[in-house]
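> Return atomic coordinates for the entry below.
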Amino acid sequence: MGVRSSTWVTALLVLLGLTVVGSVVPAPVVALGPGPTFDTLGEVNGTPVVSAEGLPTYPTEGHLNMTTVGVTDGITTLGALGLWASGNHRLAPRSSLYPPGESSEQVTAQNQQEFDGSIANAEAAALTHLGLPTRVTVGTLTEGSPSAGVLEPGDEIRAVSGMPIPSVQVLLDTLAPAPPGEPLTMAIVRDGTPREITVTPAAHPADPARAFLGITPATSPTQGQELEITLGDVGGPSAGLMFSLALVDKLTPGPLTGGRFVAGTGTVDAEGGVGPISGIRFKMLKAQEVGAQVFLVPAANCAEAAADAPDGLVLARVGTLDEAVAALETLDAGGTPPACS
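This is a model prediction of the structure:
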């Protein structure tokens, strides 16, 4: 065998070895791309995504799709390169989603906690927008916290140490100066029965000077009325805006979408403020793929969205839930809502 032939054989063997390694050895990256999308006006596995009991509801039309970012983990080097070359994915260090020292289960639990918080905020924002009477309730409890076994999810909190609690913000303001270790008396209503309980706050894990009760308060409708948002296997807070819009649509006469296919994204706080999210490009791509005509964009993401918007997708700039409702009403009336630029 000549020197040139030997060189070619060696090169081919090296290439073959690299190919085998690249197709087997996991890369230290994840691929981010378009993820699943769900119509918040529809059903998933036979269960309505958004529902209400004890309140008048009305027929809806069209779509209000929440969008997500898909994460592909456990990919090989060649697989990562293939996804990157497709142009519809971005590679990110695995440690940016799964920090060292945290298990996948811990990350999933944190995402679920953020999702639960977004549901509570979405309900509060919708109730505030609609001007419906509300009460402060216990949303979720932290396992092993001072409130576990004393308070229960759904308990209505009427007063803390004699201070009336008309809103979640008043509750937070009342608890803020409470020192750890000093018992708090709470007037609550459980299953329609008023009662008084005592909770002794612990020191907050992140700041020992602060009191920690281990409850996530929620804004709920009045007794006998209930809002429910159900969507499994989805984490994070970015669906809040679309959940709120679905509630507003179902609780008011006339279809909010005007029959259009509307998609969008954005966090929402209890007062209705819409916050920025990540992965706006991937969410717009998925929205276009499933046939959306309009995409609601958080104001803080507008510049990024406008620079990379898919052809034919109308972008509407929204900074609050009120603005999102107004944008859809403007479209229904034949007008043009504020756009991203």
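
> Every contact and neighbour count from this point should use C-alpha atoms.
OK.

> quick one: the helices in the stretch 151-300 of the chain?
In the stretch 151-300 of the chain, the helices defined using DSSP state H, counting those that start in this stretch lie at 168-175, 240-250, 280-289.

> Would you do the same for the sequence below? I want to compare the two.
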Amino acid sequence: MTLFTDDDLRPEPSTPPERIRPKRSVIVGWSFVGAALVLTLVLALVPAPYVIEQPGPVFNTLGTDQPVGSPPSKDAKPLITIPSQTTYPTAGSLDLLTVSLVGNPDSLPSWIEVASAWFTPSKAVLPVDDVFPPGTTTQQSDKENAQLMVDSQQDAIAAALNDLGYTYPQEVVVKQIIKGSPADGVLRVGDEVITVNGVHVPGVQTLRDLLKANGAAKPAKIGIVRDGVASTVEITPEKSGPTVIVGIGAGMHYTFPFDVMIQLNNVGGPSAGQMFALGIIDKLSPGKLNGGEHVAGTGTIDNEGNVGPIGGIRQKMYAAKDAGNSWFLAPQSNCDEVTGHIPSGLKVFAVKTLDDSLAVMKALTSHASTTGLPTCPAS
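Model prediction:
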């Protein structure tokens, strides 16, 4: 038998349990996790002051107004129609390319979208102010791009018809005068510019070249027609960077011998001009201009056949490759952006004029070597 004293039966005093503190490394680790979660949330929600350029829809100028690769549509219309003229069968494609823009001043992309685009070769990140100058609304930008598309179509028709040997009235017209410029008070909106120093002016580029040749040291004699009356005025150009200007916005006015209708909605800007011109030439010419090949390209064009630089050319090369093209016509003045960024399997020709592009078409048609044709180097 076990005996207990009163003291033995009293419960022992309780002691509080020992608290185990987490290691310092664990605290630091969870702090980083929390900070990362907050940062991720911020990046996902806070808009970035950038927009993202990425490849947009591709359209075959020899086909319909539906994007290449889209399901057949009963509403599709021929992209180029020339109703009053004999047109000829075509083959392959002459693709024009577009760029889609993610973001605008009213709806900017998130930092996560921007960060992802930085590491995607087919995308480009641009400051929003470079694409939408301060004070320019999205609606104003869309309206301007729509007008540029209309003007580029007119210039493309002119370039094609001039190449095919058609004759028709085409005038260089003063469309804007900069206040305080050398032309202010001398020229008027609506004046037709005929000559510079006695040399005929067939297009805006020739006007620029002749003024540059005149220089800023002496007056240029400019022949004009105003309200049907011919006269000559003198204007001394002023230097503006590497060139000289008189302070006018000049454009073209055409009276075409027949209608050429281009059906392409919801696409803006002037960069499809070259491919419109090639598509028109192909439709109005016997044979297959591209030899039945799939050719893509980009570049502005004027009535004299000069091919000019455009934006978003890297994205357009990826769009061309994804649409199944092996050949690409790029403005020579864009080669610095092309070199080092050409997708595998795409050969890029450098063209300055419509004649350069037609030389590529001739080589493809005759299955001749393209080795001697100017290209943008791959690297």
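
> Helix or strand for residue 5 of the first structure, just tell me which one.
Element membership for residue 5 of the first structure (DSSP states H and E) is helix 3-24.

> from the chain's centre, how far out does that helix sit?
When distances are taken as CA atoms, centre = their mean, to the nearest Å, helix 3-24 of the first structure is centred 47 Å away from the chain's centroid.

> what sits against the most centrally placed residue in the second structure?
Residue closest to the mean C-alpha point of the second structure, counted by CA atoms, centre = their mean, is residue 311 at 3.8 Å. With contacts defined as CA atoms under 8 Å, 6 or more residues apart in numbering, residue 311 of the second structure is in contact with residue 271.

> what residue of the first structure takes the place of it?
Applying TM-score structural alignment, one finds that residue 311 of the second structure aligns to residue 278 in the first structure.

> Would you mark the buried spots in the longest helix anywhere in the second structure?
Longest helix of the second structure, by residue count under DSSP state H: helix 138-163. Across helix 138-163 of the second structure, burial judged by 16 or more other CA atoms under 10 Å covers 141, 145-146, 148-161, 163.

> With stretch 58-65 of the second structure instead?
Of the residues in stretch 58-65 of the second structure, 58, 59, 60, 61, 62, 63, 64, 65 count as buried by neighbour count, 16+ other CA under 10 Å.

> check contacts around the aligned partner of the fourth one in the first structure.
Pairing criterion TM-score structural alignment: the partner of residue 61 of the second structure within the first structure is identified as residue 40. Applying CA under 8 Å, 6+ apart to residue 40 of the first structure gives the contacts 49, 50, 63, 64, 65, 66, 242, 243, 246.

> would you list the residues you listed in CSV and tack on distance to residue 340 of the first structure and neighbour count?
Listed next are those as CSV, based on distance: CA to CA, whole Å; neighbours: other CA atoms under 10 Å:
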residue, distance to residue 340 of the first structure, neighbour count
49, 29, 21
50, 28, 20
63, 21, 23
64, 19, 29
65, 19, 26
66, 19, 26
242, 18, 29
243, 22, 31
246, 23, 26
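
> nearest to residue 7 of the first structure, of those residues?
Nearest to residue 7 of the first structure, judged by CA to CA, of the contacts of residue 40 of the first structure is residue 66 at 55.6 Å.

> Which residues are in contact with that closest one?
If you count contacts by CA under 8 Å, 6+ apart, residue 66 of the first structure has them with 37, 38, 39, 40, 239, 242, 243, 263, 264, 265.

> can you redo those as JSON lines with distance to residue 173 of the first structure?
Output for the contacts of residue 66 of the first structure, formatted as JSON lines (distance: CA to CA, whole Å):
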{"residue": "37", "distance to residue 173 of the first structure": "37"}
{"residue": "38", "distance to residue 173 of the first structure": "36"}
{"residue": "39", "distance to residue 173 of the first structure": "36"}
{"residue": "40", "distance to residue 173 of the first structure": "33"}
{"residue": "239", "distance to residue 173 of the first structure": "27"}
{"residue": "242", "distance to residue 173 of the first structure": "28"}
{"residue": "243", "distance to residue 173 of the first structure": "27"}
{"residue": "263", "distance to residue 173 of the first structure": "36"}
{"residue": "264", "distance to residue 173 of the first structure": "33"}
{"residue": "265", "distance to residue 173 of the first structure": "30"}
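
> So which of these sit within strands?
If you go by DSSP state E, these have 37, 38, 39, 263, 264 in strands.

> What ranges does the stretch 101-250 of the second structure have for its strands?
Remark: strands assigned in the stretch 101-250 of the second structure by DSSP state E, counting those that start in this stretch are 124-127, 170-177, 192-196, 199-200, 220-226, 229-235, 238-240, 243-245, 248-254.
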